[in-house]
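>>> With the input below, show me the fold.
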Amino acid sequence: MKYYEGVNKWRLSNPNYTDRVIMFYWEQLRAVEAILKKTFPDCVEDISLIDKQTIHSIIHYMQEMGMSDMLIATRLNSLKILITYLSSNGIMMDTGKDIHFRIRSNNKIAFTLQEITAMFNVLDYNSVRDMCTLAIALLMLDTGARTREICQLDMDHVDLVNRTVYLGPRTFTRGENIPFGKITCKALENYLNSRSMDKDQPGVPFFQERDGRRIQDRTILRNMKKMGEMANIQSVRCTPSTFRNTFAIRFLAGGGSAILLMHILCYRKFKSLNRYLTCESQRTEINDDDKRAYRDALNRIFDHCKINHPT
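Next up, the predicted model:
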């Protein structure tokens, strides 16, 4: 039995999962199939050839690609569920039951500069949805805001003159005015212009759905996931939490205070912040070519956002 046939057999077998969970596992299994095509193409043609050594090799490959421990564990768990189902139907041996993968508690993966550049380059700056996704992504990269905080933003919470955003009330702290950069400010203002929205409307949601309602967290997740797929980001999940990790790691790499970062991220214990201090350094290294490509992507944003920005 071919790999995709085994996946489809499991997907159509009506397991005790919701449609949403089945779709999630199906996406992870498709990602595993892409890895098998590169490493063990014979297993794609005959799924019964997947043995313990093959699974260990898949784990090693994902680690070499710099994928986060959480992503590796998720894909491994999806593959084990598939193998267990097929073995119960006598199609193959249950080769994944004794394989375990430990998630390191201090493992935090951020976007590389190349990945951020790739995501910026695939967005359509004439699309209102993409303008919204760009503005949210830049705001998260500059402030480390959570998805919930982004959804709760009103017009009077964003000061485009002083370039600050009010996030709050936050966990363990009162609301805070967090500064953001000039590029983010232009992206935010261009988003407002694309929707013909007036920024002088207190109480009106800043980020909105197509029908004018306050944006939902699932919309942000869906748009970021699509952006990552368009940019072919495979080594890390394109989610708001990854943008938050990127903000924290870049903040520390730029010489920022760990105590200040702990306050911005609303952590009560230094142990929570230690995960960023011990992150893998190879994904934070930046060379001149990466900087040049990143600046070119940002210049595209500046060229498109021809607006009279207040000074």
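
>>> can we go C-alpha only for contacts and neighbour counts from here?
OK.

>>> mind checking the end-to-end distance for stretch 213-221?
End-to-end distance of stretch 213-221 (Cα to Cα, to the nearest Å): 17 Å.

>>> How are the helices of the stretch 51-200 of the chain distributed by residue range?
Here the stretch 51-200 of the chain has its helices, by DSSP state H, counting those that start in this stretch, at 52-64, 69-88, 113-122, 128-143, 147-151, 182-194.

>>> Met23 is nearest to which of those?
helix 69-88 (11.2 Å; Cα to Cα).

>>> elements contacting the closest one?
For helix 69-88, the packing partners by 3 or more Cα pairs under 8 Å, 6 or more residues apart in numbering; DSSP states H and E come out as helix 3-11, helix 19-39, helix 52-64.

>>> Any chance of the ones you listed in JSON lines with mean neighbour count and distance to Ile259 as columns?
Below are the helices and strands packed on helix 69-88 laid out as JSON lines (neighbours: other Cα atoms under 10 Å; distance: least, Cα to Cα, whole Å):
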{"stretch": "helix 3-11", "mean neighbour count": "17", "distance to Ile259": "48"}
{"stretch": "helix 19-39", "mean neighbour count": "16", "distance to Ile259": "37"}
{"stretch": "helix 52-64", "mean neighbour count": "15", "distance to Ile259": "31"}
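
>>> Sequence B follows; please return its structure for comparison with A:
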Amino acid sequence: MYRVQLSRRRNNQLDGQKMLEQPETGVSLEEASRMFLREHRHLAAHTQRFHRENLTSLARILALQGKVILDCRELTASLLKHHYLYYMMDDLHLKPNTINGRIRTVRQLIAFLHQEGYLLRDYGVDVPMVKGDKVIIQAFSEEQVKRLLEQPDKQTFTGLRDYTLMMLLLETGVRISECIGIALRDVHLKEGNIVVCGKGSKHRTVPIQSKMIKVLRTYLAERGAVMSDALFVTIDGTAIQKRSVQEIIGRYGETARIDDVRVSPHTFRHTFAKFYILAGGDIFSLQKILGHSTLDTVRIYVEMFTSDVQQQHSKFSFVEHRLR
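Have a look, this model is predicted:
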């Protein structure tokens, strides 16, 4: 079921505690976790919760095997592989995505302890990820997008707001947390762009085109002046919340009778990526628009929609249709 994804190249540095002089002081895993979380308190709440839960699972799983880490220098790559990674695989039978999420936190913890001088080197990469069966994340079809956009009643404020919000998700591929975090000052209609705050509180500028600008102008005229500076607000003038958007979009999916694809804000992000690729967009600009730090995730989109690309090629192949 699992395949361990080892590093491509062995790290030439031997495991720290054997060959090199260790730092004079150490901290317990409990204290190291507190320090790590304090250092990362600027991250989004859900990211902080993700790391907190993963660090709790690390301590709990090691404790189940009688290993209480009183000095973080005991937290070697070998210990983490044999008493954490393999335990999650062989004893707990956790899914690859769950395991990899926990390993990502552990890798960041090791890097943090190295930066703080508690570990001689950052050996997090020596704790491998696991490979499992690929999960194919679906996107909406063009026909499904049209059905979804027909659902809001644009003669009402909430309907116009929901229509504008879904259009913006399709136009920019922003995450739902980024979308509801947009303030009026972030919207630049004349320049044709919106500034969003992404993961790690990193700001980026995403472009919008004339149709989206027109929809936003209409919505902003109806939104008017309210106490909140959020772009998307409730009928009472307060900032709309993430859970509310998820529920609203889910209901539109039901009324549109879309049951073969998960109708969620994140599916709009996949849909944006899908049609961007099919239209000939390059992965470098897509990476920048989506706010990914590396190309790894963007490449997944290319793999996800390979069959769609194949269909596009069959329709537009120069050799197939132009040469005789």
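
>>> mind putting the helices and strands packed on helix 69-88 of structure 1 in CSV, distance to Lys225 of structure 1 included?
Formatted as CSV, the helices and strands packed on helix 69-88 of structure 1 follow (distance: least, Cα to Cα, whole Å):
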stretch, distance to Lys225 of structure 1
helix 3-11, 22
helix 19-39, 12
helix 52-64, 19
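
>>> closest one to Leu167 of structure 1 among the ones you listed?
Proximity to Leu167 of structure 1 (Cα to Cα) singles out helix 19-39 among these, at 31.1 Å.

>>> after the closest one, next one along is what?
helix 41-45 (DSSP states H and E).

>>> Skipping adjacent residues, who's closest to the aligned residue in structure 1 for Lys199 of structure 2 in space?
Counting by TM-score structural alignment, Lys199 of structure 2 corresponds to Thr171 in structure 1. In this structure, Thr171 of structure 1 finds its nearest non-sequential neighbour in Cys266, 6.1 Å apart by Cα to Cα, 6 or more residues apart in numbering.

>>> Mind telling me what that neighbour corresponds to in structure 2?
That one, Cys266 of structure 1, aligns with Gly291 by TM-score structural alignment.

>>> now the strands for structure 2?
According to DSSP state E, structure 2 carries its strands in the segments 3-5, 129-131, 187-188, 193-197, 203-207.

>>> how much does the third one stray from structure 1?
Its match in structure 1 and strand 187-188 of structure 2 itself, once the structures are fitted together, sit a mean 0.8 Å apart by mean Cα distance after the TM-score superposition for structure 1.

>>> quick revisit: same list, the strands of structure 2, but as TSV with distance to Gly16 of structure 2 please.
As requested, these are arranged in TSV below (distance: least, Cα to Cα, whole Å):
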stretch	distance to Gly16 of structure 2
strand 3-5	22
strand 129-131	21
strand 187-188	50
strand 193-197	38
strand 203-207	37
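
>>> Which one, of those strands, ends up nearest to Glu303 of structure 2?
Nearest to Glu303 of structure 2, of all these, is strand 129-131, at 15.9 Å by Cα to Cα.

>>> elements contacting that closest one?
By 3+ Cα pairs under 8 Å, 6+ apart, strand 129-131 of structure 2 packs against strand 3-5, helix 96-115.

>>> most packed of those?
Counting by mean count of other Cα atoms under 10 Å, helix 96-115 has the highest mean neighbour count of these, with a mean of 19.

>>> ok, back up a step: now do the same contact list for the residue nearest to Thr171 of structure 1.
Counting by Cα atoms under 8 Å, 6 or more residues apart in numbering, Cys266 of structure 1 touches Arg170, Thr171, Phe172, Thr173.

>>> Counting neighbours, what do you get for the match of Lys199 of structure 2?
Residues contacting Thr171 of structure 1 under the criterion other Cα atoms under 10 Å number 11.

>>> Repeat that for Leu160 of structure 2.
Counted with other Cα under 10 Å, residues neighbouring Leu160 of structure 2 total 19.

>>> Spatially nearest residue to the aligned residue in structure 1 for it (excluding sequence neighbours)?
Counting by TM-score structural alignment, Leu160 of structure 2 lines up with Met131 in structure 1. Leaving aside its chain neighbours, Met131 of structure 1 sits nearest to Tyr191 (5.5 Å; criterion: Cα to Cα, 6+ apart).

>>> Could you find the counterpart of that neighbour in structure 2?
Using TM-score structural alignment, Tyr191 of structure 1 pairs with Tyr219 in structure 2.

>>> What residues does that match make contact with?
Leu160, Arg161, Thr164.

>>> ditto for Thr39 of structure 1
Ile58 are the contacts of Thr39 of structure 1 under Cα under 8 Å, 6+ apart.

>>> And it, how far from Phe206 of structure 1?
For Thr39 of structure 1, the distance to Phe206 of structure 1 (Cα to Cα) stands at 46 Å.

>>> Could you give me the buried positions within stretch 234-247 of structure 2?
Thr234, Gly237, Ala239, Ile240, Lys242, Val245 (16 or more other Cα atoms under 10 Å).

>>> How about stretch 153-161 of structure 1?
Those buried within stretch 153-161 of structure 1 under the rule 16+ other Cα under 10 Å are Leu153, Asp154, Met155, Asp156, His157, Val158, Asp159, Leu160.

>>> In TSV, list the residues you listed along with distance to Leu252 of structure 1.
Compiled in TSV, the buried residues of stretch 153-161 of structure 1 are given as follows (distance: Cα to Cα, whole Å):
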residue	distance to Leu252 of structure 1
Leu153	26
Asp154	29
Met155	30
Asp156	30
His157	26
Val158	25
Asp159	25
Leu160	26
